[in-house]
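Asker: 3D model of this:
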Amino acid sequence: MDNIALQKVNIRNLDPNLENVLIVGIIIAKQRPKKFLDTKVSAETYRAVWNFTLRDSVQDYINVTYWSSSEVVFQTNDKFNSGDVVEVINPKILVRKINDYGEQFRPMVTSPFYLSLTEQSAIIKHYGDVTHYLRLLRFPTKPIAGFLPLRDIHNSGAAIKGTYVDILAIVRGLGPNRTVTTKNNENLQVRTIELFDHTSPSLKVDIWEPDVISRSNSWKPRYTALFLTDLCIHWSNFERSFMARVTGRTVVTENPEGTNTIQEVMSIKQVQDKINYLQGNDNMSGTKQFTALIFAFVSSLDLDGLSKTLLIKCGHCKMPMKGSNCENAECPTVFEGMVVESDMNFDIRIMLTDHTGTLTRCRFGSQAAEQALNCTPREFSNMSDDDKCKLKWKYLMERCAVRIAVLFIGKQLPIITVLCISLADTFEVARRLPVY
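Answerer: Okay, the predicted model is just below:
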């Protein structure tokens, strides 16, 4: 292979007629290799297949399948993990068949092709500048606004069982690694993590993929945000609640920057007009939602007054607390005097105003509030009113660039969530602010 003249090609420019290509990209997901008996030869010979997903730009990512002897495949799998920048050499470029059985077990990708690696191919570490590629780990592979709130998972009933959903949530806790013996007498590792968002205190997720388990070692409870695509929802009789499972289709994006990709600028009147249109259109299928970037003044942000700013729940049963006492009479913290640290999340309402109108009672999402205020809910709770006042005036009556998500749930009024807020650049406002 050293004597072959290779041509470097980006994922976007792939073509099945190309040969001897070299593709540089970062692994954003990988699956555990699968071993099987080769029935094409008389001797007892095992082969294996390994799937991973490669990305070389924000818009372009492709699935890769590596076929070879079980020894070679497992050795190669052990060398590379998500986050590694690699060179894929001399792959076959094949057209994806959307209805192909195997497609349902691999992540959603943007390329119409997939790469097949054989004994004539190779994958090696890339030793050039990797700065551009490492940035790609922070960008989701699906629109981030399409996530399903955890509350909807718990409240959907039997209809959600077996479906695949996207979730944007914060790590609440990390369980220990456990070894489980399968029916085939294979020992597999599994780890259960717990997530929360602004709608629900808990969803447990089982992780069976070794690569994701390894990545989870660096996640920090109450700090790491995750965007997880294509989690499979199932009912757990043991937990008596719905749970989720990481599958071969799942891509995990840590602390995603998806909100920064929201670039459709709208005035507040345009946002309200779109809300009115979606509310009145009962024939639309699927979830009604949209995102927008608005340049608006923060006209109300009561951090140091009487408005509610924190959602405080019992650290044991997750029910609301009144003062320092849990309101659940059956909670052990009440009748056993158990001492458990309470859960705190930001629960702030904010008003946004521009020359066309005002959006009232927008939710300042907990993650966005932590980033904007540069403090945790517990740190905020210990601040003096003077310190809270200083935080408030950082944004109050200032023109800001605000990225919002508008989500309709059933017949209820839409939920308007602030995903990201920052002081606006004057020149950008002058250039992009809608007239009406």
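Asker: C-alpha from now on. contacts and neighbour counts both.
Answerer: Noted.
Asker: Give the other helices and strands that the lengthiest helix in the chain contacts.
Answerer: Longest helix in the chain, counting residues (DSSP state H): helix 268-280. With contacts defined as 3 or more Cα pairs under 8 Å, 6 or more residues apart in numbering; DSSP states H and E, helix 268-280 has these neighbours: strand 357-364.
Asker: Tell me which residue lies nearest the centroid of this protein.
Answerer: Nearest to the mean C-alpha position of the chain, by Cα atoms, centre = their mean, lies Phe227 at 0.7 Å.
Asker: For stretch 228-246, which residues meet the burial criterion?
Answerer: By neighbour count with 16 or more other Cα atoms under 10 Å, stretch 228-246 contains the buried residues 228-235, 242-246.
Asker: Straight-line length of that stretch, end to end?
Answerer: Counting by Cα to Cα, to the nearest Å, you get 8 Å between the two ends of stretch 228-246.
Asker: structure for this one too, so we can compare:
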Amino acid sequence: MAYSRQAKDFVAISDLHPNTTHPRVAGVIIGKTDVKSFPDRKSIGFDRFTFGFTIKDSPDYFINVSLWGNDGYINGLSNSFRIGDCVIIENPLVATKDPEKEDRFCPSTPSFYRLLVSEAHSQLSIGSDIEMMNRLLPLLHLPVKDSRDFYSLGDIVANGQSLDRTIINILAAVRSIAEPKFFTTADGRKGQRLEVKLFDDSVTSFPLICWDREAIQLVQTLIPRETVLFISDARIGFDSFRNCMTATVNSKTIITVNPDTKEASLLFSYAKEVSESGVLHEDDRPGDVPVDSISDVYTVSQLKFKAQENPEVFCGITYSFISKLDLDTSVSKVIRSRCSKCRYQVNEEIQSCSNTACPGGDQPLTVTTGFDLLVDVTDHTGTLQSCSLNGTVAEKTLGCNPEEFVSLTEDERTAMKWKILLERCKVYIKITPSPKSRSGMRGNVLQCSLADPGEVKQNMSALQ
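Answerer: Okay, here's the model as predicted:
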């Protein structure tokens, strides 16, 4: 059935009206909600099922669609298509929407109406005509809000709790996508949660939380550090546990992937440059994780196994030896200077940051100087190579600051090295997935001190 011959049979969303008889509408799905059920008032003991989606057929027009029916009909339809599919809806009811109710719980649309689909009167099918898809699919990359109407992540952080519980638009790049976590509520309902880390030229990591299966399925298809999102109507909240602001996808939210806008193009270029520069890999600040909250004890082999099985950041304690600690090499390999704006390694003599993606590239260079070591952590089960030991954590471990270290003689540095090397230590460590590294993971030492023998015996015997 060629779309070109049928084009006159479709009613444009902009032309829909309650008096339209037997409308036939084609559009691309830009948003979709999970299936929900409610007790059926007409049939006691039975439930009615519903879900909704939003379709777009032109740059400026889109409309919400609601579907109601029994379990088999609704779940069957919901599982048959997803965001990004082109659909044809035949004979829906065109109803005037209640703006106050509709715009509160559904995506805000320019249409005065909404479409109702029922098993008895309507039909819904996937559109596979090439001409139709060529016309509709580019609409996926056009935000449903003004492309200039958004908050940067820096704006959100700067405004802080004054934005708590507000609904705003966000333009950001995807830094990382965690694995979904599944749970069961106290009343037996099953749920899921997935966290995406966003970044832009003002903030290197900002959490976006997804609770709905549809949103989770969408973000799981994205490529970290190569994807820009325009997130319309995200809910902003303050996470008191982590003491930070977060964004949450809700029933109003529409996520536009790689928007075709000037602002998104600039951010995409920045994301590509900053990813290639390695800045994001360097942005592991030990202070982000309080060591008092870490209690799980691992052997080295258990750390490696968990990192392979669970591609998420996690922390633990290992009673191990520091088996490599190059303090008696050149000072430039122990202490490094980094741009305070982007943390890129710099040479202070050049007086400028060489990272082309640095947000402070047009400003005078300011640097932070500190320990920047790679150490090996070893126990009877294996070795974690090239773990980062940086900043104040390194100062506490070594017992001196960079200025004091520079003044030491080579013999004094060697003596310092052997005070720690091959001694049993209590090491708090943060493990981060790193596909580009040979081991597939990176270790970051959060705290390191000589271990108490009694504590070692008690914990190591528990791991046998």
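Asker: just the helices in the stretch 51-200 of structure 1 please.
Answerer: 70-79, 131-135, 150-155 (DSSP state H, counting those that start in this stretch).
Asker: Need those in a markdown table (columns: mean neighbour count and distance to Leu310 of structure 1).
Answerer: Putting those into a markdown table (neighbours: other Cα atoms under 10 Å; distance: least, Cα to Cα, whole Å) gives the following:
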| stretch | mean neighbour count | distance to Leu310 of structure 1 |
| --- | --- | --- |
| helix 70-79 | 16 | 45 |
| helix 131-135 | 14 | 33 |
| helix 150-155 | 16 | 18 |
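Asker: if you skip the residues just before and after it, what's nearest to Leu136 of structure 2?
Answerer: Nearest non-adjacent residue to Leu136 of structure 2, counting by Cα to Cα, 6 or more residues apart in numbering: Val28, 5.9 Å away.
Asker: Residue in structure 1 paired with the one you found?
Answerer: Counting by TM-score structural alignment, Val28 of structure 2 lines up with Ile26 in structure 1.
Asker: List the residues that contact its match.
Answerer: Neighbour list for Ile26 of structure 1: 54-56, 82-86, 133-134, 136 [criterion: Cα atoms under 8 Å, 6 or more residues apart in numbering].
Asker: next SSE after the host helix or strand of it?
Answerer: Element membership of Ile26 of structure 1 [criterion: DSSP states H and E] is strand 21-30. Toward the C-terminal end, the helix or strand that comes next after strand 21-30 of structure 1 (DSSP H and E) is strand 34-37.
Asker: Now do that following strand: everything it contacts.
Answerer: With contact meaning Cα under 8 Å, 6+ apart, strand 34-37 of structure 1 is reached by 44-50, 70.
Asker: which of those count as buried?
Answerer: Among the contacts of strand 34-37 of structure 1, those classed as buried by 16+ other Cα under 10 Å are 47-50, 70.
Asker: ok, back up a step: can you tell me which helices and strands the helix or strand that the longest helix of structure 1 is followed by packs against?
Answerer: The helix or strand immediately downstream of helix 268-280 of structure 1 is strand 289-300, counting by DSSP H and E. The contact analysis (3+ Cα pairs under 8 Å, 6+ apart) places strand 289-300 of structure 1 against strand 348-354, strand 399-407.
Asker: give me the stretch of structure 2 that the last one matches.
Answerer: Applying TM-score structural alignment, one finds that strand 399-407 of structure 1 aligns to no residue range of structure 2.
Asker: How far does that strand sit from its chain's centre?
Answerer: Relative to the chain's own centre, strand 399-407 of structure 1 is displaced by 19 Å; criterion: Cα atoms, centre = their mean, to the nearest Å.
Asker: Any buried residues in it, and which?
Answerer: Going by neighbour count (16+ other Cα under 10 Å), the buried part of strand 399-407 of structure 1 is 399-407.
Asker: that older thread, the strand holding Ile26 of structure 1 vs structure 2, average distance?
Answerer: Taken over the aligned residues, the distance from strand 21-30 of structure 1 to structure 2 averages 0.7 Å (mean Cα distance after the TM-score superposition for structure 1).
Asker: about what we covered before: let me know which of the helices and strands packed on strand 289-300 of structure 1 is the nearest to Ile98 of structure 1.
Answerer: When these are compared by Cα to Cα, strand 399-407 sits nearest Ile98 of structure 1, at 29.1 Å.
Asker: Report all helices and strands that the helix or strand just after the closest one contacts.
Answerer: Note on strand 399-407 of structure 1: by DSSP H and E, the next helix or strand toward the C-terminus is strand 415-423. When contacts are defined as 3+ Cα pairs under 8 Å, 6+ apart, strand 415-423 of structure 1 sits against strand 357-364, helix 366-373, strand 399-407.
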